[in-house]
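Participant: 3D, please:
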Amino acid sequence: MLTLRVQERKQQENKRIEEAEDRITEAEEQIQQTGEVLIELLKRQTQLKSKITDQEGRSRRDNIRIYGVPENSENGSSTIEFIEKLLKDGLDLDPSTELHIQRAHRALAPKPKDNARPRSIVVKFLRFKTKKDILGKVWRKGGLTWNNTRIT
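Facilitator: Have a look, this model is predicted:
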């Protein structure tokens, strides 16, 4: 009777050990699969980060940054209208010339004190060719002045 109980206990212990080993094996497999998935996700994240960086660079190709325009020069008009007038007057462009400015705004920085350098203006043209033509005219002219202020 005693040996029967000992055998029964050993069988129960062996069964519990087998179950534990099975669970451990399953857990190890899940950990390995999770590691593989994590590696794939990290690779994908790197690819997507690279694509985003490329897209951001491409979207900035049509931008120019204008320095030296005093704060509040827009006098209540939109920045786009002001930049069109500034470029047409400063570069002696035909008033009917379409510049195709998509967006224009001051740099996203706190407004400077009165004696500090003004924030730059970021201008996004709809077409790269327009941007290139404007820059070419500024370089050929040797710069741009507005209200006795040098604009770069």
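Participant: alpha carbons only for contacts and neighbour counts from here, please
Facilitator: Fine.
Participant: Can you say which helix or strand has residue 44 in it?
Facilitator: Residue 44 is part of helix 2-60 when elements are defined by DSSP states H and E.
Participant: Would you mind pulling the contact partners of the helix or strand containing residue 136?
Facilitator: For residue 136, the element it lies in under DSSP H and E is helix 128-141. For helix 128-141, the surrounding residues in contact (Cα atoms under 8 Å, 6 or more residues apart in numbering) are 61, 62, 63, 64, 91, 99, 100, 125, 144.
Participant: Following up with a second sequence; could you model it the same way so I can compare the two?
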Amino acid sequence: MEAISDLLDKKLATHSQTITTELHRSFAVIETKLDTLQSTVSTNSLKITELESTLNNHDQRLEALETTCSALASKNTQLAAQVLDLQSRSRRNTIRVLGLPEGVEGAQPVAFFGRMLEEMFRDVLGGVPEIERAHRSLGPKPAPHQRPRPVLIRLLRFQEKDRIIREARAKREN
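Facilitator: Reported below is the predicted structural model:
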């Protein structure tokens, strides 16, 4: 019986050794896979942290850009209103004359239109009005059978322009 007991003890020891070796080998494989998995998780965690930091940075920059864009849009609206006002004011002393044939003014349009306005509105003006500039409107010169371009006359004083316009309307009604 002792022989059977010794044999069983040896077999048990051999099987125990084999099982222990297999368990160590399996645990080693599992530990390797866990190390790889832990390394991957750690790398991904660093990437996520980097992405969060970059995202926060982009959010801050975007907020700053939105604030700047809003301020610039407001300033642009204000500047557009100022430009419109300045354009309107610059046209305040301007008279537009329609229907004069092309080239009738010759080489000195300011002198020609000064004399023309004096002749037409002598009783209202009392002399030659002071003209800053006079020219045809921009655009190509029309063909002989087409309508002539309007003439723009900028007077030095608004009061003269106002008297000329009132008198021209009165003459047109009569």
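Participant: follow-up on the earlier one: what angle separates the helix holding residue 44 of the first structure from helix 128-141?
Facilitator: On the basis of axes from the mean of the first three to the mean of the last three Cα atoms, to 10 degrees, helix 2-60 of the first structure is oriented at 50 degrees to helix 128-141.
Participant: following helix 2-60 of the first structure, which helix or strand comes up?
Facilitator: Toward the C-terminus, helix 2-60 of the first structure is succeeded by strand 63-66 as the next helix or strand (DSSP H and E).
Participant: what's that following strand aligned against in the second structure?
Facilitator: Aligned by TM-score structural alignment, strand 63-66 of the first structure falls on residues 94-97 of the second structure.
Participant: Name the residues of that stretch that are buried.
Facilitator: By neighbour count on 16 or more other Cα atoms under 10 Å, the buried set for stretch 94-97 of the second structure is 94, 95.
Participant: Ok, stretch 82-101 of the first structure next?
Facilitator: 82, 83, 84, 86, 87, 88, 90, 91, 93, 99, 101.
Participant: which one among those gets closest to residue 31 of the first structure?
Facilitator: Proximity of the buried residues of stretch 82-101 of the first structure to residue 31 of the first structure (Cα to Cα) peaks at residue 101, which lies at 54.1 Å.
Participant: Counterpart of the closest one over in the second structure?
Facilitator: Alignment note: residue 101 of the first structure maps to residue 131 in the second structure; criterion TM-score structural alignment.
Participant: still on that earlier bit, okay if I get the buried residues of stretch 82-101 of the first structure as CSV plus distance to residue 116 of the first structure and secondary structure?
Facilitator: Formatted as CSV, the buried residues of stretch 82-101 of the first structure follow (distance: Cα to Cα, whole Å; DSSP: H, G, I helix; E, B strand; the rest coil):
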residue, distance to residue 116 of the first structure, secondary structure
82, 21, helix
83, 21, helix
84, 25, helix
86, 22, helix
87, 24, helix
88, 27, helix
90, 24, helix
91, 27, coil
93, 31, coil
99, 30, coil
101, 28, strand
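Participant: thinking again about what came up before, check the gap between the match of residue 101 of the first structure and residue 164 of the second structure for me.
Facilitator: Per Cα to Cα, to the nearest Å, residue 131 of the second structure is found 13 Å from residue 164 of the second structure.
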